[in-house]
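# Predicted model follows, preceded by the sequence.
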Amino acid sequence: MIFPKPLVHGRLIKRYKRFLADVELDNGDVVVAHTANSGSMKSCLEEGAEVYLIHVDDPKRKTKYTWEMIQINNAWVGINTAVPNVLVYEAVKNQEIEALTGFTHVKREVKFEDSRFDVFASNEKEECFIEVKNVSLKDKQYARFPDAVTTRGKKHLETLMRVKEQGMRAVMVYVIQRSDVEIFTPAFDIDPDYAATLKKAYESGVEVYPIRAIVSPEKIELGEILPFNLTR
């Protein structure tokens, strides 16, 4: 995903009210940026750190900027949770994820029962529901999810198991928007119910692909699939 226009550089003053952040731009102006991330952002919040925003030309919006990334330990971390959905949709459509190739029809936001999944892909032989989650939490060499309790995330896993029971492919993709991690695990201590449900889903045949993204101020693209450990 190439950004449609140059990002705006600044430094984080503070994040507040979950979806807002004050940022000081290079010219000294202080702006309010929309924070497209409902999680705690634990391990990717540092006041004074370099950030990049994108300017939004929408007269209906109160905030004129969206916060895209922050520099932590000399590496960029993507914090916009909408980005992974776009990355995975484009990658599946363009046959860029080896395990998810061969589909002739790819759609976004497709409903199954009472859940809406991020991507649906199909061909003459199979149908596949794909749920995408953004991962920014780091603990040593581990990328972890979630960074806050997520009942919605647990519900998606439960529905994916029912997708599998009906003979379709059920896939969970974790897009890790940081480069300083080597293995994916659920955040057992933050949301043990989610961790247990993910293990159960995997054992039931739900496919799990943690993919590390390459984040830069020019573009964000999917990189390699990381190993994972679903047991403490």
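Received it, and whenever you're ready, just let me know what you need. Numbers count the residues shown, from 1 in each chain.

# Going by C-alpha atoms from here, please, whenever you check contacts or count neighbours.
Will do.

# roughly how far apart are the residue nearest to the spatial centre of the chain and residue 174?
Nearest residue to the geometric centre of the chain (CA atoms, centre = their mean): residue 134, 1.7 Å. Residue 134 sits 6 Å away from residue 174, going by CA to CA, to the nearest Å.

# now do residue 37
For residue 37 relative to residue 174 (CA to CA), the value is 15 Å.

# between these two, who's got more neighbours?
residue 174 (26 against 17; other CA atoms under 10 Å).

# quick one: that one and residue 133 touch, right?
Yes - proximity of residue 174 to residue 133 meets the contact threshold set by CA atoms under 8 Å, at 4.9 Å.

# can you pull out the helices in this protein?
Here the chain has its helices, by DSSP state H, at 83-93, 151-165, 192-203.

# from the ones you listed, which stretch is densest packed?
helix 83-93 (a mean of 20; mean count of other CA atoms under 10 Å).

# can you give me how far it is from the chain middle?
10 Å (CA atoms, centre = their mean, to the nearest Å).

# again with stretch 190-198
18 Å.

# now stretch 162-176
Its chain's C-alpha centre and that of stretch 162-176 lie 16 Å apart, by CA atoms, centre = their mean.

# which residues sit against it?
With contacts defined as CA atoms under 8 Å, 6 or more residues apart in numbering, stretch 162-176 is touched by 84, 126-136, 143, 160-161, 204-213, 222.

# next up, a second structure to put side by side with the first:
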Amino acid sequence: MHIPFPSTLVHGTLIKRYKRFLADVTLDNGEEVTAHCTNSGSMKSCLEEGAEVYLSPVNDPKRKTKFTWEMIKIDGNWIGINTSMPNMLAFEWIKNGVIPGLERYTHVKREVTFGDSRFDIYAENETEKCFVEVKNVTLKEGNHARFPDAKTTRGQKHLETLMQVKQSGMRAVMLYVVQRVDVDLFGPAWQIDPQYSLLLQKAHSAGVEVIPLQVQVLPSGFKLLGVMPYNLNTEKAST
């Protein structure tokens, strides 16, 4: 299932990313603009000055930046770096029943609280209730897609609460949206956040499901490619 961008994107070249949330870009017409970068992580393996980028225009008089940075081309492949997109994609695809393992839900909502955590998606049907946390994945190491690209205490909290969801008798899913096509195996980033990696193993052993979803990002929109294989062991064991 293909999901188009809501507006036509603008092409340019990355000058630099700075202050985490800003990126200077030269548009094809020579104009230099500052775009909002939603990705607060390190963006390791998807940041290259001088690379092609696409921005989406923003029509909001309250916003200082008039563009949002959507994707960057690395080694000939587009990588989606807008961290707000995976939530939207997951919601639409779960609602339409096209994600393997997450089909047949008749009621799907965004931003639902359980305990002291707010999860991205809640879905239910006549037989089950399911909480889904969505994470954006851009980090590449060899042929591996890895998460996170920076330490995440918030991510650890989500895993702890997903285990509580599972213990309460509901379905708990960790959905990783991999916004690049040059990888073929998903795993946690042990060297970057060993605590998160250990907790993901623990959560998986406790029944929290792991679904890495590979998505092809193009200037025209997003194409769901399918579920990737994963290995939650240490880096040495998974290479």
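All right, it came through fine. Values in this document were obtained by computation on a predicted structure and should not be read as measured data.

# re the thing from before, just confirm the residue nearest to the centre of the first structure contacts residue 81, I think it does.
Yes - counting by CA under 8 Å, residue 81 is a contact partner of residue 134 of the first structure at 5.5 Å.

# against the first structure, where does stretch 15-35 of the second structure fall?
Taking TM-score structural alignment as the measure, the first structure aligns residues 13-33 with stretch 15-35 of the second structure.

# related to what we said a few turns ago, looking at the contacts of stretch 162-176 of the first structure, which are in strands?
The strands, defined by DSSP state E, take in 127-135, 143, 207-213, 222 from the contacts of stretch 162-176 of the first structure.

# Pull out the buried residues from these.
Neighbour counting by 16 or more other CA atoms under 10 Å classes 127-135, 143, 207-213, 222 among those as buried.

# Tell me how far residue 209 of the second structure lies from residue 47 of the second structure.
For residue 209 of the second structure, the distance to residue 47 of the second structure - CA to CA - is 30 Å.

# er, residue 55 of the second structure actually
From residue 55 of the second structure to residue 47 of the second structure the distance is 15 Å (CA to CA).

# These two - which one has more neighbours?
Under the criterion of other CA under 10 Å, the comparison of residue 55 of the second structure against residue 47 puts residue 55 first, with 24 against 17.

# how about the more buried one, what does it touch?
9, 10, 11, 12, 35, 67, 68, 69, 70, 71.

# can you put those residues in a markdown table and add neighbour count and distance to residue 97 of the second structure?
Output for the contacts of residue 55 of the second structure, formatted as a markdown table (neighbours: other CA atoms under 10 Å; distance: CA to CA, whole Å):
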| residue | neighbour count | distance to residue 97 of the second structure |
| --- | --- | --- |
| 9 | 20 | 28 |
| 10 | 17 | 31 |
| 11 | 18 | 33 |
| 12 | 23 | 35 |
| 35 | 23 | 34 |
| 67 | 23 | 32 |
| 68 | 21 | 29 |
| 69 | 27 | 29 |
| 70 | 28 | 25 |
| 71 | 24 | 26 |
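
# first to last residue in the match of stretch 15-35 of the second structure, what's the distance?
11 Å.

# Okay, buried residues for that stretch please.
For stretch 13-33 of the first structure, burial by neighbour count (16+ other CA under 10 Å) applies to 13, 14, 15, 20, 21, 22, 23, 24, 25, 31, 32, 33.

# Return the residue of the first structure aligned against residue 198 of the second structure.
So residue 198 of the second structure corresponds to residue 196, using TM-score structural alignment.

# ignore the last one, residue 168 of the second structure
With TM-score structural alignment defining the correspondence, residue 168 of the second structure maps onto residue 166 in the first structure.

# Against residue 208 of the first structure, how distant is its match?
Counting by CA to CA, the gap from residue 166 of the first structure to residue 208 of the first structure is 18 Å.

# what's the neighbour count on the closest residue to residue 218 of the second structure other than its chain neighbours?
Nearest in space to residue 218 of the second structure, with sequence neighbours left out and distances taken as CA to CA, 6 or more residues apart in numbering, is residue 78 at 6.4 Å. Residue 78 of the second structure has 23 neighbours, counted by other CA under 10 Å.

# List the residues that contact residue 78 of the second structure.
Going by CA under 8 Å, 6+ apart, residue 78 of the second structure touches 71, 72, 180, 216, 217, 218.

# How about the contacts made by residue 191 of the first structure?
146, 148, 149, 150.

# against the second structure, where does stretch 51-60 of the first structure fall?
Going by TM-score structural alignment: stretch 51-60 of the first structure matches residues 53-62.

# Between the two ends of the matching stretch, how far is it?
Stretch 53-62 of the second structure has an end-to-end distance of 24 Å (CA to CA).

# In contact with residue 54 of the second structure, which residues?
9, 10, 11, 12, 69, 70, 71, 72, 219.

# can you tell me how far the closest residue to it other than its chain neighbours sits from residue 215 of the second structure?
Residue nearest to residue 54 of the second structure in three dimensions, not counting chain neighbours: residue 11, with 4.6 Å by CA to CA, 6+ apart. Noted for residue 11 of the second structure: a distance of 21 Å to residue 215 of the second structure, by CA to CA.

# Kindly report the same for residue 37 of the second structure.
Separation of residue 37 of the second structure from residue 215 of the second structure (CA to CA): 20 Å.

# Leaving out the residues flanking it, which one is nearest to the equivalent of residue 107 of the first structure over in the second structure?
When the second structure is aligned by TM-score structural alignment, the residue opposite residue 107 of the first structure is residue 109. Once flanking residues are discounted, residue 109 of the second structure sits nearest to residue 122: 5.2 Å by CA to CA, 6+ apart.

# Could you count how many residues lie near the one you found?
Counted with other CA under 10 Å, residue 122 of the second structure comes out at 23.
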